[in-house]
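Engineer: take this sequence and fold it.
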Amino acid sequence: MPSYSRRDALKTIPALAAGLAGCASLTGRDDSLPMPTAWTVDVRTPTRAVRPPSGPLLVGTESQFRDDPMVSALDPATGEERWAVTGGKGRRSPLGFDDRHAYLFSRAERATAVDYEAGERAWSTELTGVDRPDPGVVQYPPAVAGDTVVVPISGVEHDVVDRLLGLSREGGDRRFRADLPASLAGAPAPVPAGDGSQAGVVAPLLDGTLRRFATDGSESWRVDAGPSPSSVTVAGDTVFVGSATEELLALDAATGEVRWRAPLQNTVFSRPLVADGRVYVGGADYFLYAFDAASGTRLWRDELAAPVTRGPTRVDDRLVTVVGSDILVRGHSGTVPFDPTALYVHATDGTLVDEQLFERTPDGGRVNWAVAAGGGVYVGQEWQLARLAPEVLDAE
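Structural biologist: Predicted coordinates:
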C-alpha cells in the first residue's frame, strides 16, 4: 500500500465526512462522537478507566478541584455512579489497582488507596515534593508489585526529585525510596517474582536505560535501551518496550538480557500490548504493528492517519487504537498536538474493521484515550466519558 493512501484519504474524501456526520446524528448532536455510544457521562478530564475482574468500572480524574471525585465507581451497563471518593485539591494520577484496592497519588501530596467494593478510603499516606507546577509529576499510575505499591514520582521540568516510592499495599507504610538519575520516559511496569528474583518494577528512563527495581528498592539490573524508551509491558518472563532508536525490544525480565529487536520506522509513544503470543504496538511512524512475541517476527502492519498516541487496547478479537490528539512527550518536546485524531478498530489478524475520524472537537472536548475494560470500550474526553456501542466493534 502506498504510504500516502489512507492518511490522505482520511483527510480529503468528502464521503467519509458525510458518513461520520451521519454517525454523529445517532446521538442527536452535530458535534457528538462520530460513532454510536451506549452511554455518556460528564467527568472532568477522566483518567483511563479500569475494571478489576471482580469489581466495578473505576475512573479517576486529573482535575485539581476538590469537588471532582478522585475515584468513582460506575455501572458498566448504564454509566450510573455507584459511589465516589473525593480528596484534597491537586491534580491526580491515573489509577493503579489490585484485587481489592484502587491506588493513586496527587499534587495534594497524598498517596491513597480506595476499597472499591466498599467505596471507602482504605488509607492515605503523606508525600513530599509532589506539589509542583510540573505537568508530568503525576503522569503515570502507581504499579502494584507483590505486597508493594510503587509510586512513580517524576517530572519533566527539573523541579521534582525523580524517584520511585514503595508503600505497603495493606497500610500505606513506606517500604523504600529509590532516587532516579533521570526522569521517567514512560510508565513503569510490575514484574512478578520468579527465577530467584524478587517482585519489582521495570522503569524506563530518559537517559536511555531500563532499570529493574526490587520491592526493597534495590536495583536488580540495568540495560542501555537507547534514547527515550516507551512505557513498559511485562508478559510472563519478558519485558517489551519501544525505543526512539526505532525498535521494539524484548528482554529477559530476570536478567535484562535482550532477546530480540524488531525494526520500526519511528519512536513509540504508548505501551505495547501482549496477547495470545503476539505483541501489538503503535508507532509515531503512522503504523500499527503485530509481532510474534517469541521471535520478534513481524506478522502484519497497517498504516493509519497519524501517530499512535493511545493503545492499542483489546476486547475479545478486536484492537482499538487512537491516533493523533495531544500527548505529553517526556523530555524537551512538551505537549505535542497531532492531527487528525481518529479511532481505529482492527481484527487481531490486522483486518481493518472500522475507522472514525474526529474532524472537529466533539461535545465533551478532545478525545484523550480509548481503553478496553471488562468487555467494553470506553473513550475519555476533556469533560466526558463514553462507552462505545457494541456495533462499533462489529462494523465491516
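
Engineer: only C-alpha atoms from now on, for both contacts and neighbour counts.
Structural biologist: OK.

Engineer: wait, is Leu10 part of a strand?
Structural biologist: No. Counting by DSSP: H, G, I helix; E, B strand; the rest coil, Leu10 falls outside a strand, being helix.

Engineer: now the second one, please; I'll put the structures next to each other:
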Amino acid sequence: MREAWRVRGLGQGEKARQIRLEGSQLFVAGADGFDVYDAGTGRKRWHYREPGRELTGFAVNKDDLVVASRSEEGDHLTGLAAGTGRLRWERGGDEGTPFTDGPDRRLAMGEGVVPLLVRAEPSGGDEEEEPDEFLALDAATGEERWRRPHHAPSGCDVGTRPAATDTDGSILVFRESCQDDHYLYAFNPSDGRPLWSRTGTSDDSLVGISVRAGATLIELDEHTRTLVGRDDREIANLNGIGECLPPCSLRSVGGGLGLMHFDESRDAAMSVTSRPP
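Structural biologist: The predicted model follows:
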C-alpha cells in the first residue's frame, strides 16, 4: 500500500482535531472551525472559522452542514452548504439547545432535521409547570419544521437532567436521566412522530444507546442490554454476552448488526444479529 496524501498539524491528546468523513470530503474540526479536504486527493477545498466563538458541535450530510458554537454572548447556530461552505442561515441558540454526543462534537441530525431541546421557564407558586419542547430546524434553511411538547420527569432540576441523542438518520433517540432513573424517547426526525419510549433504572449516570439501521441498542449496565426496532419490537436480548467493548456501539456486519464485547476469557468477540425488517 502506498501513501496517497497526508494532512499534518492535527494536534495531540485532548487538543487533537476531530476528523469526520462525509461522502468525498474530509472534515477536520478544531476549536473555532474546520478545514475541508478532498478525500481523494487531499487538496483543501475550503475552510470555515468563527472568530470569538468555540465550536461545540456540527452535523453534516451530502448537502447540508450545521454548526453549533458558543461565545460570551450565548449559543449560535449556522447553516452552510456542505460542498462549498456558502453561508445559508444563522440563528441565535437561545431558543433551544442542540444535542451533541461523543467526543467528536457530533451534532444530531436526521432526515435533514436538526433537533433542539427547549427548556420551559420554571413556574412560580401554584402555577402548573409548562412542558419542555422538542424543536426541529430544517438543516438547509434554518426554518422550523416541527415542534412538539416534551413532558420531562417530575421532581428533577434542569441541572440534574443530562440529555443526549443518537441517530443514524432514520430514527432519533433522545435520552435523559433523573438520578438513577433513565428515560428514552424515539421519534421520526422528519415529522416528530413518536415511535416508542422506554424507562429503566441503573446506578450509572446515563443509559447507553447506539442506533444503526433503525435499531436501537439500549444498555443500562454491562448485564442489561436489549435491541429494539423502530416499531418498538424487541429484536434481541443481549443480556448474557458480557461487557461491551468501548465504545459500546452497533456495527454493520454484512446483512446484520454486530456488537463487540469481551467473552468469559476477556478476549474480544463479536455477536451478530439480524437487521430489523
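
Engineer: and Phe27 of the second structure, what element?
Structural biologist: strand 25-29 (DSSP states H and E).

Engineer: contacts for that strand?
Structural biologist: Residues external to strand 25-29 of the second structure that are found in contact with it (CA atoms under 8 Å, 6 or more residues apart in numbering): Arg17, Gln18, Ile19, Arg20, Leu21, Phe34, Asp35, Val36, Tyr37, Asp38, Ala39.

Engineer: by neighbours, which of those wins?
Structural biologist: Within the contacts of strand 25-29 of the second structure, most neighbours by other CA atoms under 10 Å means Val36, with 24 neighbours.

Engineer: all strands in the stretch 51-200 of the first structure, in order from the N-terminus.
Structural biologist: Using DSSP state E, counting those that start in this stretch, the strands of the stretch 51-200 of the first structure run over 57-60, 71-74, 81-85, 96-97, 101-106, 110-115, 120-126, 143-145, 148-153, 163-168, 174-179, 189-191, 200-204.

Engineer: could you pull out the helices in the first structure for me?
Structural biologist: Applying DSSP state H to the first structure gives helices spanning 5-12, 14-24, 391-394.

Engineer: kindly reformat these as CSV and extend each row with mean neighbour count.
Structural biologist: CSV is the format used below for the helices of the first structure (neighbours: other CA atoms under 10 Å):
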stretch, mean neighbour count
helix 5-12, 14
helix 14-24, 15
helix 391-394, 16
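
Engineer: Gly242 of the first structure is nearest to which of the ones you listed?
Structural biologist: Closest approach to Gly242 of the first structure among these (CA to CA): helix 5-12, 23.1 Å.

Engineer: so the closest one matches what in the second structure?
Structural biologist: Using TM-score structural alignment, helix 5-12 of the first structure corresponds to no residues of the second structure.

Engineer: out of the helices of the first structure, which is closest to Val59 of the first structure?
Structural biologist: Nearest of those to Val59 of the first structure, taken as CA to CA: helix 391-394 at 21.9 Å.

Engineer: contact partners for Leu393 of the first structure?
Structural biologist: Leu393 of the first structure sits in contact with Arg318, Val345, Val353, Asp354, where contact means CA under 8 Å, 6+ apart.

Engineer: Val274 of the first structure: which of the strands of the stretch 51-200 of the first structure is closest?
Structural biologist: strand 189-191 (13.0 Å).

Engineer: contact partners of the closest one?
Structural biologist: With CA under 8 Å, 6+ apart as the contact definition, strand 189-191 of the first structure has outside contacts at 143-145, 199-203, 231-234, 253.

Engineer: let's see 7 Å
Structural biologist: Ala143, Val144, Ala145, Ala199, Gly200, Val201, Val202, Ala203, Val232, Thr233, Val234 (CA atoms under 7 Å, 6 or more residues apart in numbering).
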